[in-house]
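In: how would this look folded up:
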Amino acid sequence: MKKLLATAVLFGLAAPQVATAAEEVNVYSYRQPFLVEPMFNEFTKETGIKVNVKFAKAGIAEKLQQEGEYSPADVVLTTDISRLVELSDKKLVQPVDSKIIDANIPAQFRDNEDEWFALTLRSRNVYSSKDRVGKLPASFDYSDLAKPEWKGKLCTRSGKHPYNVSLVSAMIAHNGEAETKTWLEGVKANLARKPQGNDRGQVQAVKEGLCDIAIGNSYYLGKMVNDPNQKAWAEAVEINFPGQQGNGTHVNVSGMAMAKYAPNKDNALKLMEFLTATAAQQMYAEVNYEYPVKAGVKRSELVASWGEFKADDVSLDEVAQYHQAAIKLLDEVKFDL
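Out: Take a look at the predicted model:
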């Protein structure tokens, strides 16, 4: 029997079963296919490891809980710091020890316990009408959104959308709950209409004269510029980076984590390291107009044209701690009503 096994291995008859198990990695992703598939294809080309992806708009944490130790998931890709922290809080991910990832991802943008890592940044900007307002002064800060001069002139999506919850959480981190509540009351008083729609819809509202300023993520401007149906919206606004003389502009992230029961742990680590490397970071930047997390990676030409900015240096771990407090304050001021 030993002789037969040795012969089988020698001629490659036993090898395929081992190779098949070693040459795949399973990903659960909130990120859209067009964003990640080019990177996965490049990863497979370089390593020979096949990437199997399940895309979802919601419910990944619940799915991982239901699957438990039988889950096929190796890596989870998601957007927003709250979703990353949710995976960690529910003990659905595991720590990752990698010198490569640590070297590529600044400490500010990864979990203190190495259970999640940011891959890209998106800034929370204020857009202003080119015709009616122009570029906002360099001193403009988020606190100014509550000033009476903007009464009836501000548009935003729901306060409870993760992008806005994250911004409110950062305000709490800097200023405390009481001051942040007062700020929220002022912002609500300045709204031109009930919070609604998405970030692009706020820029459209500025174009149509419904409001003079609006809150939105940076990468949507890139998307609108390259959409023939929305280009006029983008051309009607200036992009402003609040907090440049204060704490800096609030940033949120897309990120990754290794699933708790990853069956292909070694391949999962290889993929995670690949996603933090220069080539993948550059692809992210070009395709979705986001900011690379790795220092020194070139931004897309369009994003670079928006100018440099100072990002808020508060730890995303700390911001995430105030998620529930932010929701509580939004409820108390009846922000969306």
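
In: going by C-alpha atoms from here, please, whenever you check contacts or count neighbours.
Out: OK.

In: can you pull out the strands in this protein?
Out: Taking DSSP state E as the test, the strands found in the chain are 24-29, 50-55, 75-79, 93-94, 117-129, 154-155, 213-217, 237-240, 251-259, 291-292.

In: now those strands as CSV including distance to residue 223?
Out: Shown next, in CSV, are those (distance: least, C-alpha to C-alpha, whole Å):
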stretch, distance to residue 223
strand 24-29, 21
strand 50-55, 21
strand 75-79, 17
strand 93-94, 32
strand 117-129, 13
strand 154-155, 19
strand 213-217, 11
strand 237-240, 14
strand 251-259, 17
strand 291-292, 14
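
In: out of those, which is closest to residue 267?
Out: Between residue 267 and the strands of the chain, the shortest gap by C-alpha to C-alpha is with strand 24-29, which sits at 5.9 Å.

In: so which bits of that closest one are buried?
Out: By neighbour count, with 16 or more other C-alpha atoms under 10 Å as the criterion, the buried positions of strand 24-29 are 24-29.

In: tally of neighbours for residue 66?
Out: 11 (other C-alpha atoms under 10 Å).

In: gap between stretch 270-285 and the chain center?
Out: Between the mean C-alpha point of stretch 270-285 and the mean C-alpha point of its chain there is a distance of 15 Å (C-alpha atoms, centre = their mean, to the nearest Å).

In: likewise for stretch 112-119?
Out: In terms of C-alpha atoms, centre = their mean, the gap separating the centre of stretch 112-119 from the centre of its chain is 13 Å.

In: residue 314 contacts residue 107, doesn't it?
Out: No: because the distance of 11.0 Å does not satisfy C-alpha atoms under 8 Å, residue 314 is recorded as not touching residue 107.

In: another sequence for comparison is provided below:
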Amino acid sequence: MCVRFPRLGRLALGLALLVGTLGLGVGPSRAGEEVNVYSTRQAFLIQPLFDAFTERTGIPVNVVFAKEGLIERLRAEGDNSPADLVFTADIGHLTDLVDLDVVQPVSNETLESAIPASFRHPDGKWFGLTLRGRVIYASNERVPPGAVTTYDDLADPRWKGRVCTRRGDHAYQVALLAAMIAEKGEAAARAWLEGVKANLARKPQGNDRAQVKAIKEGQCDLALGNTYYMGKMLEDPEQRAWAEAVTIVFPDQDGAGTHMNLSGVAMTRSAPNRAMAIRLLEFLVSDEAQQMYAEINHEYPIKARVPWSDLLRSWGTFRMDTVDMDAVARHRARALMMVNEVGYNN
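Out: Predicted coordinates:
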């Protein structure tokens, strides 16, 4: 459908001091009376949730925010890490945590009843917290309503020279391709990727917002992007015009549904404050916290029946792809190889 519009080994200690010089660090508190978080998600996205948890429980949440290097830091710290939980976006980053053996399983009835099985690790090694759709952005001026309804349409030769995307090896693109492999097989996924490449208006570049900007400037007419970026652009006076130049298309409504990726959390292998960390996890899947996520981040609650924000509702309801995210994770390596084989970024 379319919608307009501080117990550290020597190496770990060195890393901690390095990050500390960047203004990052975990505040002091007695073990068992705090939760220590490493997060690749920006502070403004999740800090309000931690503040709400602390207000209701009295349990402080100490946070290290960093875009890069937190997984490597966890691996270096090993069993001496002060971190209890790791927050990150995209199934790829969650899978990396599992593959590097820096997280532990959690079995918890509250989490398992709130989060659909397809959006959590089968052994409880990570849990999805919010959802975002990988949608098509279409020019309001140059793409007639209903002209594009599926991901396959992006590979149709009639759109040659009219499609923009970010790099094919970016985690969001890899996850979408991995989902296609899981659902349609490698041959179909490769044919789609080659078709999209043939239709590109320019070399893959920029982030999701940059694709919308390119549509506004007439460089292309169609692009892929995550839903929450639309909300972020509408909030930014300098980017609002970009957002208003496109229509959101939720693909494959007569098929598998729109591909959904997630933000999520995992319990670290060390987790010195495990009991308190589980309390935070339970709070994050409460109706209150899930609704806060939707309002602040323009993401879809992972818990069913939690109301969407007004903005999300304005885009309309749609069918979500329910492919198991663990299956997507298993196909990521092949998807990345496929991107390189077809020379998508060249």
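
In: burial measure for the aligned residue in the first structure for residue 108 of the second structure, as a count.
Out: Correspondence of residue 108 of the second structure to the first structure, assessed by TM-score structural alignment: residue 98. The local packing of residue 98 of the first structure (other C-alpha under 10 Å) involves 13 other residues.

In: from residue 88 of the first structure, how far out is residue 98 of the first structure?
Out: Distance of residue 98 of the first structure to residue 88 of the first structure, given as C-alpha to C-alpha, to the nearest Å: 18 Å.

In: my guess is residue 194 of the first structure contacts residue 210. True?
Out: No: judged on C-alpha under 8 Å, residue 194 of the first structure makes no contact with residue 210 at a distance of 11.6 Å.

In: separation between the aligned partner of residue 243 of the second structure in the first structure and residue 242 of the first structure?
Out: Matched across to the first structure, residue 243 of the second structure falls on residue 234, judged by TM-score structural alignment. As for residue 234 of the first structure, its distance to residue 242 of the first structure is 18 Å (criterion: C-alpha to C-alpha).

In: which one of the two is surrounded by more residues?
Out: Comparing residue 234 of the first structure with residue 242 by other C-alpha under 10 Å, the one with more neighbours is residue 242, at 28 against 24.

In: any idea how far the residue in the first structure that residue 340 of the second structure lines up against is from residue 171 of the first structure?
Out: Taking TM-score structural alignment, the alignment pairs residue 340 of the second structure with residue 331 from the first structure. The span separating residue 331 of the first structure from residue 171 of the first structure equals 16 Å under the rule C-alpha to C-alpha.

In: more neighbours: which of those two?
Out: Set side by side, residue 331 of the first structure and residue 171 show unequal neighbour counts under other C-alpha under 10 Å, the larger going to residue 171 at 24 against 14.

In: I'd like to know how far the residue mapped onto residue 126 of the first structure from the second structure sits from residue 153 of the second structure.
Out: Residue correspondence to the second structure (TM-score structural alignment): residue 126 of the first structure is matched to residue 136. In this structure, residue 136 of the second structure lies at 10 Å from residue 153 of the second structure, with C-alpha to C-alpha as the measure.

In: ok, the two, which is more surrounded?
Out: The neighbour count for residue 136 of the second structure versus residue 153, taken as other C-alpha under 10 Å, is higher for residue 136 (25 against 17).

In: that one and residue 258 touch, don't they?
Out: No: no contact is recorded between residue 136 of the second structure and residue 258 when judged using C-alpha under 8 Å, the distance being 9.7 Å.

In: need the counterpart of residue 217 of the second structure in the first structure.
Out: Residue correspondence to the first structure (TM-score structural alignment): residue 217 of the second structure is matched to residue 208.

In: quick one, what contacts its match?
Out: Residue 208 of the first structure is in contact with no residue at all, counting by C-alpha atoms under 8 Å, 6 or more residues apart in numbering.

In: mind checking how far it is from residue 300 of the first structure?
Out: Using C-alpha to C-alpha, we find residue 208 of the first structure at a distance of 29 Å from residue 300 of the first structure.

In: over to residue 283 of the first structure?
Out: According to C-alpha to C-alpha, residue 283 of the first structure and residue 300 of the first structure sit 9 Å apart.

In: residues in contact with residue 43 of the first structure?
Out: Under the criterion of C-alpha under 8 Å, 6+ apart, the contact list for residue 43 of the first structure reads 49, 271, 274.

In: next one: residue 33 of the first structure
Out: By C-alpha under 8 Å, 6+ apart, the contact set of residue 33 of the first structure is residue 55.

In: what do you get for residue 86 of the first structure?
Out: Contacts here follow C-alpha under 8 Å, 6+ apart; on that basis residue 86 of the first structure touches residue 61.
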